[in-house]
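>>> I'd like to go over a predicted model; first the sequence, then the structure.
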Amino acid sequence: MKYTWRWFGPVDKVTVRDALQAGVHGIVSALHHVPTGEAWTVEGIRQRQDEVMAGGLTWDVVESVPVSEDIKTQTGDWRTHVANWQETLRRLSQCGIRTVCYNFMPVLDWTRTDLRWETHQHARAMRFDLPDFVAFDLHILKRPGAAEDYPEALRDEAARRFKAMSDARIAELGRNIGAGLPGSADGYTLDQLLAKLRTYQGIDASRLRGNLVDFLSQVVPVAEEVGINICAHPDDPPWPLLGLPRILSTRDDYAHMLGQVDARANGVTLCSGSLGARPDNDLPQITRDFADRIHFVHLRNVTREADTTPCSFFEDEHLEGGTDMVEVIAALLAEEKRRREEGREDHMIPIRPDHGQEILDDLTRGAQPGYPAIGRLKGLAELRGIERALSHPRLGAIA
């Protein structure tokens, strides 16, 4: 396994040298300052590579090259944006980068109601509280028609929550839910968010799937040509939000995407935390089913507070929560062994300890929410321990 670490660039309060000391092999990063829809320059890519190398590591995975809302809705300058995405792939390949992660979530990226919720151990974790989210939708955002999306009992609980909210909590919910991509300075005010939602009127799940397939049909041939694997990150959380369709939430969603554009370069970012928020997603089985097309892995765990979809959940410790991490890692090791036997160059799958609880000195560092130094180091150590144990000759030498 090739362990990697997400780094948001020079502004990140967790440095590349911190990552090196944590024991990773490479860095996951992106040019967050480049406006969505523009092509990345070779000079910008090489500058980021130099910044990473100065800390003692290499830039191995891009997360993410953003897919614009114009592409997702096929409006405005979407054709230009697709051409720029293609050109970015060519330039990344020219600089030696071979793995690119992206997502196709409309308007919102990963969505949480709480970015630093206190656990019973007094750590800080990210959390999605369903009644608070519904309170935001119904009473703060006031999305037209929102009440039709929720059962009466949930609407009643959301009303009680909203009535008890302080002005500070109302403002916090708006900031947390309206945040942009991790690492970016983007975000939406309430009016901007409502305006963005209106651009999806008439776009249901079927049409959004078609737009994804159209996008992949144009970029995957370029990826194949230049030797890059692109990999789609699942929806987070994996269900519709704010009336928007979400189309990469289940095993069947991925099977459709991979079947429609059936090329090895078109692959999966396996995120055990995102998919694990649904009780009907069997993560070990999904790993086995799509093993050949898994190009990048995020390992984290969530604890669901109900076995329903949707539900409230929080980011638990890496070996806690609802996902059997030992089974997932065993399946990944088996796939790596199979790839080595085939002679594949991509036999080492880049994997990063995703998110992490803020513990110890993390609590005062003020890093990007979900990306603390010590919390991720703890998760990395636990994951490496599982790999080392499963790979030991006395346990059958999986690897």
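Thanks, I have the structure now. Owing to the predicted nature of the structure, the values given are computational and were not obtained by experimental measurement.

>>> From now on I want contacts and neighbour counts done on CA atoms only, so please keep to that.
Noted.

>>> N266 is in contact with G227, isn't it?
No - with contact taken as Cα atoms under 8 Å, N266 and G227 are classed as non-touching, separated by 11.5 Å.

>>> Looking at the two, which has the bigger crowd around it?
More crowded of N266 and G227, by other Cα atoms under 10 Å: N266, with 26 against 18.

>>> Give the full set of residues in contact with that one.
Shown in contact with N266 (Cα atoms under 8 Å, 6 or more residues apart in numbering): 216, 220, 229-231, 258, 293.

>>> what about P279, neighbour count?
Per other Cα under 10 Å, the neighbour tally for P279 reads 17.

>>> What's the local residue count around the residue nearest to it when sequence neighbours are not counted?
Excluding its sequence neighbours, the residue lying closest to P279 (Cα to Cα, 6 or more residues apart in numbering) is D307, at 5.7 Å. Per other Cα under 10 Å, the neighbour tally for D307 reads 12.

>>> H233 too?
Neighbours of H233 using other Cα under 10 Å come to 25.

>>> try it against this one:
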Amino acid sequence: MDFKDKIGFIYTWRHFGHNDPLTFEDIKAAGASGIVTALHHIPTGDVWQEDEILKRKNEIEKAGLTWEVVESLPVHENIKKKKNNYKQLIENYKISLINLAKCGVKRVCYNFMPVLDWSRTNLEIRAEDGSIISGFETHVFAAFDLFILKRKGAESDYSEETLKKAEEYFSKIDDAEKKRLLDTILLGLPGSLEAYTLDEFRKALDEYKEINEAALLDNLKEFLKETVPVAEENGILLAVHPDDPPRPLLGLPRVVSSCDNLLEIVNSVDSPSNGITLCTGSLGSGVHNNVTEIASRLARRVNFVHLRNVIVDKEGNFLENHHLEGSVDMYNVVKILLLEQKRRLEEGLENYRMPMRPDHGKMTHFDKEIEKLRNKRFYPGYSYIGRLKGLSELQGLEVGIKYSL
């Protein structure tokens, strides 16, 4: 059999459990064979018990799908801060990894972003084609930081031009728009539509006052030194997700934001189990990042792939876009990843194929109808039609590249 028939992404789809508007049958119809999900009902830091893992796994397999990736097994804030019961929380994490392996679920995506999982300033931007997308504007985020959060010393984090734009913007918006901005920035983790209150958020930020980038990176390395050997022993592939967006926010350190960051992380514990999630959208929203170069330099450590595109400008403002259109050179990124799969296949590696999911699709009016029909809301970015379109485009791109190699 020709290598072209063997390599290729494992097509996966993120599902948020019983709160998701989509059924597994919907996902199969979209062209995916694997599920990316988590036990969203288990509090962060608690052990994932085998019976709970198997319950979800059996639901997935009953529908004729496979549970390919855990996204996410969340890292507790105390681990990131190296405070209080962080050692016990790391032990709990290791037990959860062992239990996942016993149940045959062996890829785990996680992130190390303090406080906020991701950040946007608008989740309901009307695109030219009439669909709904999300975006980030630096001066709008600054307005939140300066005039709603009122963080001490925030002015020093922004240029004079951004400060001026932020003040002008804030002077023109009404209370409803201020409330929308607050709710958008404080939105909860994917899989939950619950958010921080402003007071809770201020307290969470205060916990990081004495933690700079070097300290946070050291805490991540300690976490990896404890967990990677357990993962390797149990055949689990870990995949750290980049910061979104990849820059410091609100005085919080960010340490998974660049090619150098990723190289330092994977080299801190040299193991195939210590890998990355190549998220083209998160990395691509940083003007300092060349996603094609990152894909090339980190290919050997890519354990999971998120493919999406953004349009980003020199000020760091960005809009999400169609999967094949934007600032990310999707053709060459996909080509690099397919060639890496070929290398792994030729070397006889077992896990040579990479799970990939189409990340963040546009929201259409058909998706709004699905919400009404199912009486459940899509988490921002996780519509059906937009992701279905993205998966189809990416499948076509993959086929074209494979047969040109």
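Cool, the structure landed. Note that the structure is a prediction, hence the values are computed from the model and not measured.

>>> What is the equivalent residue in the second structure for the residue nearest to P279 of the first structure?
Counting by TM-score structural alignment, D307 of the first structure lines up with K314 in the second structure.

>>> pretty sure that match is touching S285, no?
No - with contacts counted by Cα under 8 Å, K314 of the second structure stays clear of S285, the gap being 10.3 Å.

>>> Can you give me the distance of N84 of the first structure to S184 of the first structure?
19 Å (Cα to Cα, to the nearest Å).

>>> now C311 of the first structure
From C311 of the first structure to S184 of the first structure the distance is 27 Å (Cα to Cα).

>>> out of these two, which sits in the more crowded spot?
Neighbour totals were compared for C311 of the first structure and S184, and C311 leads with 18 against 15 (other Cα under 10 Å).

>>> So the more buried one belongs to a strand, correct?
No - per DSSP: H, G, I helix; E, B strand; the rest coil, C311 of the first structure lies outside any strand segment and is coil.

>>> hang on, the earlier thing: same check for the contacts of N266 of the first structure, but in the second structure.
Shared with the second structure under both residues aligned by TM-score structural alignment, their matches' Cα atoms under 8 Å, the contacts from the contacts of N266 of the first structure are 216, 220, 229-231, 258, 293.

>>> Can you tell me, leaving aside adjacent residues, what's nearest to the counterpart of G55 of the first structure in the second structure?
Using TM-score structural alignment, the partner of G55 of the first structure in the second structure is A63. Nearest residue to A63 of the second structure, sequence neighbours excluded (Cα to Cα, 6+ apart): F24, at 6.2 Å.

>>> And the counterpart of the one you found in the first structure, how close does it get to V28 of the first structure?
Alignment note: F24 of the second structure maps to V16 in the first structure; criterion TM-score structural alignment. Distance of V16 of the first structure to V28 of the first structure, computed by Cα to Cα: 10 Å.

>>> shared neighbours, these two?
Common neighbours of V16 of the first structure and V28 (Cα under 8 Å, 6+ apart) are W7.

>>> neighbours of the nearest residue to E25 of the second structure once chain neighbours are set aside, just the number please.
Distance criterion Cα to Cα, 6+ apart; nearest residue to E25 of the second structure, sequence neighbours excluded, is A63 at 6.9 Å. By other Cα under 10 Å, the residues close to A63 of the second structure number 13.
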